[in-house]
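Novice: Predicted model, plus sequence, below.
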Amino acid sequence: MTSPATLTWPEADGPRTARWRSEAAVPPPKRVVVADDRTTADSAYRLASEGTALLWHGDFQNARQLLQAVTRRLERKPRKQGATPLDAFNLHRQTQSQRARTLGMILIPLDADYGIALRRAPDVRQACIEAYGPASGDASVVSLRELLGLIGAHEWRKKGVEIAALGERIHPHYGVFSPVRGEYVDLVARTPLPSLELAFDIGTGTGVLAALLAKRGVRKIVATDQDSRALACARENLARLGYGEQVEIVQADLFPDGRAPLVVCNPPWVPARPASPLEYAVYDPDSRMLLGFLNGLANHLTPDGEGWLIISDFAEHLGLRTREWLLAAIDHAGLSVVGREDIRPRHPKASDQNDPLYVARAAELTSLWRLKAR
């Protein structure tokens, strides 16, 4: 078992070392200085831009204000314009990466029980337990940016996300893709079901589509995922909604055993390499999950069964994939298209002309492809 990464920093009585936490698998900074309420935003921005981390010893709320001030300085930098949608996408990801690296340089110490021994610090212990698991008994250090993400995820988990098609809330766990974009859920809600007997939900995540299929009357659903957080999240949501007996949760890479008259999959929509483990819900490197679903679908459908592939054409408008490639992949898998339902996005970025990917977002369609084995 690999030992946890550690961070070392200077103190007046000598160097200290603590466990380093990073859900994005970012290595610990090599250069660290102690910072407090006397540290100016200009100084913090300069140090962070140069790759020097600031371990915060001051007031917690002042650290939040400092992070906001550094963010404003980053936003003042002129944004490079891409000549093509693909250029814009690559520049956007590069900018996001640089921004995350700089903003991740303000660090917060956590006690062995995830408490924060700083003035005006919130109680983040439950949020940390939900993300990291039970306290290990070791002091640790985490970026303030990640910590605020944990707090936000904890609040979303408590509050939940309203799903109109369900008439219920889904409560996403930390690290599990939240169904905040409801278009794909609406597609599953309105497409005629080929059978009410059995369905497979591949890559269930929060369990939202499995819950919707159960609500629509499918008597048995087998929902799969390979991520332990997603499995726990789906079980909790489905039990809360009263579908725990109707839906079986199975840990699997794509398909469970057997065949079903309906197999549903909503894979990540963008064939690019994730920058962190948390991005695997959005980015599908080399279209691995998409191709895995297509190539295995025929062997998991009953005669005359349907596979529902739910995917956006956002990647096509970015120049990362072509429609011809998708149709060829469907054909190569021994499948034929028997129908398609389309829906336009409703999220704010689709109409934000200042968004660097606006051209692609404005043209985007999300589709439910109805597939059958030939």
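Specialist: Yep, it's here.
Novice: For the rest of this, base every contact and every neighbour count on C-alpha atoms.
Specialist: OK.
Novice: Show me the helices in the protein, by range?
Specialist: 41-49, 60-75, 85-103, 125-132, 144-159, 183-190, 208-215, 228-240, 288-297, 314-318, 323-332, 358-363 (DSSP state H).
Novice: tell me what the third one is packed against?
Specialist: Just to be clear, that refers to helix 85-103. Helix 85-103 makes packing contacts with helix 41-49, helix 60-75, helix 314-318 when contacts are defined by 3 or more C-alpha pairs under 8 Å, 6 or more residues apart in numbering; DSSP states H and E.
Novice: same check, this time on the fourth one
Specialist: Taking 3+ C-alpha pairs under 8 Å, 6+ apart as the contact definition, the neighbouring helices and strands of helix 125-132 are helix 144-159.
Novice: tell me which residues in the helix it packs on are buried?
Specialist: Neighbour-count burial for helix 144-159, with 16 or more other C-alpha atoms under 10 Å as criterion, is recorded at L144, R145, E146, L147, L150, I151, A153, H154, W156, R157.
Novice: Likewise for stretch 187-205?
Specialist: So stretch 187-205, judged by 16+ other C-alpha under 10 Å, has buried residues 187-189, 193, 196, 198-205.
Novice: that older thread, just put the buried residues of helix 144-159 in a markdown table and tack on distance to V222.
Specialist: Output for those, formatted as a markdown table (distance: C-alpha to C-alpha, whole Å):
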| residue | distance to V222 |
| --- | --- |
| L144 | 39 |
| R145 | 37 |
| E146 | 34 |
| L147 | 34 |
| L150 | 30 |
| I151 | 32 |
| A153 | 27 |
| H154 | 28 |
| W156 | 26 |
| R157 | 24 |
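Novice: Got another one to weigh against that:
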Amino acid sequence: MTIHWDEAGQSCAAKWHSENGIGSHKKIQIGDDTLTADIAYRMACEGTAILYRGDFQNARQLLQALVRRVDKPSKKSKRVDRIEKDKTKSSLDTFNLHRLSQSQRARILGMLLIQVNADHTISLRRAPDVAQACLEAYGDQNESYVISLRELLGVISAHEWRKKGVPILARDDEEIRIHPHYGVFSPIRGEYIELVLKAPLPSALKENSTAFDIGVGTGVLSIVLAMREIKKIIGTDQDDRAIACAQENIDRLNLDNQIEIQKRHLFPEGNAALVVCNPPWLPARPSSSLEHAVYDPDSQMLKGFLSQLKDHLLPKGEGWLILSDLAEHLGLRTREELLAWIETAGLKVIARLDTKPQHQKVFDKTDALYKARSQETTSLWRLAISGNTH
């Protein structure tokens, strides 16, 4: 996809890149340090993108000014009042309005653009060295490309997380860290990791110490299972970024003899004593490639996992489904539907371990989804084949 604009009396073009699913802009104007925030905000609201040619740090300040203007109607005091007034709305209405609001916000803030050279450098004054961060996110490029400044800042942030890593557990007085890649969901919500650490292992592992990790992502759950001394683990994923991320984390911890990564849709061939899956928690359509770890349209991955699990479990084996009930509180799925899918798949629930999330949004009363988030429970469902004894 190519983006076109006029500059200094000449027609210009460059490759357009957007991980957020935004198409190439049709109306583009050049902006520099003389551009005021009010004018920039009006242009963005009217659908005109701004290709910035001034000082990079000034561009960041301009973006922050746009954020303040976008969020101005939603100051905490006003937002709390609005939430009080909106109590008559259903949870589903609230969720849909929130998604619409977030989409509109992202559209406006995505109007401030930066051109990046083919070698991932930026030809603006006081521009940071983003070459490694962009290389990690976008790979090698053979031509200049244009992205939104907001996306670029996300790429930089992802690079810092990748360098620093996310602590998940301790082993022999050593802190185990996962290093998430750009576009791969980071395991910052540690409550589900605790559930996998504490759940009693199925007896079938004594005879056949094998496990599958469906939708491996960063590799975090495969690594946790390896720490629990399961001898052979196969993690699967369809996403190339996830596969590369998981493999790097496994190699870093010298677990490649214990964990194998395969590019597959859901299950690998064969059967295992334990099959673990942490699917996206919300059955809604993702608005970008970056949201696939959160949104699962029509619960496709969840239903696919449940419907095929029976065919991939060893006798006395277990499937561990790690799932938040946030979708239930938002009116996107009912508990009855989930239980019906489990029963239809020829499975039974032998136990469920619950925990309460501790992330920041759970306690933020100004968050539009606070009511649902404050009631959220994350569960590890221990599933077995119906009729099998445990």
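Specialist: Yep, that arrived. Nothing here was measured: the structure is a model prediction, and the numbers come from that model.
Novice: what's the TM-score here?
Specialist: Once superposed, the chains reach a TM-score of 0.97 (TM-score structural alignment, normalised by the length of structure 1), with 369 aligned residues with a C-alpha RMSD of 1.0 Å.
Novice: mind checking what T218 of structure 2 lines up with in structure 1?
Specialist: Under the alignment (TM-score structural alignment), T218 of structure 2 pairs with T206 of structure 1.
Novice: Quick check: nearest residue in space to that match, chain neighbours excluded?
Specialist: A234 (4.6 Å; C-alpha to C-alpha, 6 or more residues apart in numbering).
Novice: Count residues in the vicinity of the counterpart of the one you found in structure 2, would you?
Specialist: Mapped onto structure 2 by TM-score structural alignment, A234 of structure 1 lines up with A246. By other C-alpha atoms under 10 Å, 30 other residues sit near A246 of structure 2.
Novice: quick one: contacts for A246 of structure 2?
Specialist: Going by C-alpha atoms under 8 Å, 6 or more residues apart in numbering, A246 of structure 2 touches V216, G217, T218, G219, V220, I261.
Novice: Grab the nearest non-local neighbour of the second one.
Specialist: I take that to be G217 of structure 2. A242 (4.8 Å).
Novice: so what's the one you found up against?
Specialist: When contacts are taken as C-alpha under 8 Å, 6+ apart, A242 of structure 2 is in contact with H181, G183, V184, V216, G217, T218.
Novice: returning to that earlier point: can you tell which of the helices of structure 1 is closest to D304 of structure 1?
Specialist: helix 288-297 (12.4 Å; C-alpha to C-alpha).
Novice: Report the mean deviation for the closest one after fitting onto structure 2.
Specialist: Its aligned residues in structure 2 lie a mean 0.2 Å from helix 288-297 of structure 1 after superposition (mean C-alpha distance after the TM-score superposition for structure 1).
Novice: matching residues in structure 2 for that helix?
Specialist: So helix 288-297 of structure 1 sits over residues 300-309 in structure 2, by TM-score structural alignment.
Novice: Show me what counts as buried in the matching stretch.
Specialist: Buried, per 16+ other C-alpha under 10 Å, within stretch 300-309 of structure 2: M301, L302, K303, F305, L306, S307, L309.
Novice: now stretch 327-338 of structure 1
Specialist: A329, I330, D331, A333, G334, L335, S336, V337.
Novice: which part of structure 2 lines up with that stretch?
Specialist: Counting by TM-score structural alignment, stretch 327-338 of structure 1 corresponds to 339-350 in structure 2.
Novice: Looking at the buried residues of helix 144-159 of structure 1, which one is closest to G244 of structure 1?
Specialist: Among the buried residues of helix 144-159 of structure 1, R157 lies closest to G244 of structure 1 (C-alpha to C-alpha), at 18.8 Å.
Novice: Enumerate every residue touching F56 of structure 2.
Specialist: Contacts of F56 of structure 2 (C-alpha under 8 Å, 6+ apart): L124, R125, R126, A127.
Novice: Which one (most neighbours) among those?
Specialist: The residue in these with the most neighbours, by other C-alpha under 10 Å, is L124 (17 neighbours).
Novice: What's that one aligned with over in structure 1?
Specialist: By TM-score structural alignment, L124 of structure 2 lines up with L118.
Novice: try V196 of structure 2
Specialist: Superposed on structure 1 with TM-score structural alignment, V196 of structure 2 falls opposite V188.
Novice: what's the answer for L51 of structure 2, then?
Specialist: Under the alignment (TM-score structural alignment), L51 of structure 2 maps onto L55 of structure 1.
Novice: Is its match in contact with P29, as I believe?
Specialist: No: L55 of structure 1 is beyond contact range of P29, at 10.6 Å (criterion: C-alpha atoms under 8 Å).
Novice: which residues touch G47 of structure 2?
Specialist: K27, I108, M111.
Novice: my bad, A14 of structure 2
Specialist: T2, I3, H4, E143, S144, Y145, V146.
Novice: which residues does the match of T218 of structure 2 contact?
Specialist: 170-173, 176-179, 230-231, 233-234, 237.
Novice: Give me the spatial nearest neighbour of the residue positioned nearest the centre of structure 2, chain neighbours excluded.
Specialist: The residue lying closest to the centre of structure 2 (C-alpha atoms, centre = their mean) is F185, at 3.8 Å. Ranked by C-alpha to C-alpha, 6+ apart and with sequence neighbours excluded, the top spatial neighbour of F185 of structure 2 is A293, at 6.0 Å.
Novice: State the number of residues packed around that neighbour.
Specialist: Residues lying near A293 of structure 2 (other C-alpha under 10 Å) number 19.
Novice: isn't it right up against P280?
Specialist: Yes: taking contacts as C-alpha under 8 Å, A293 of structure 2 lies within contact range of P280: 5.2 Å.
Novice: residue contacts, the equivalent of H329 of structure 2 over in structure 1?
Specialist: Aligned by TM-score structural alignment, H329 of structure 2 pairs with H317 of structure 1. Shown in contact with H317 of structure 1 (C-alpha under 8 Å, 6+ apart): P85, A360, A363, E364.
Novice: can you rerun that using 6 Å?
Specialist: H317 of structure 1 is in contact with A360, counting by C-alpha atoms under 6 Å, 6 or more residues apart in numbering.
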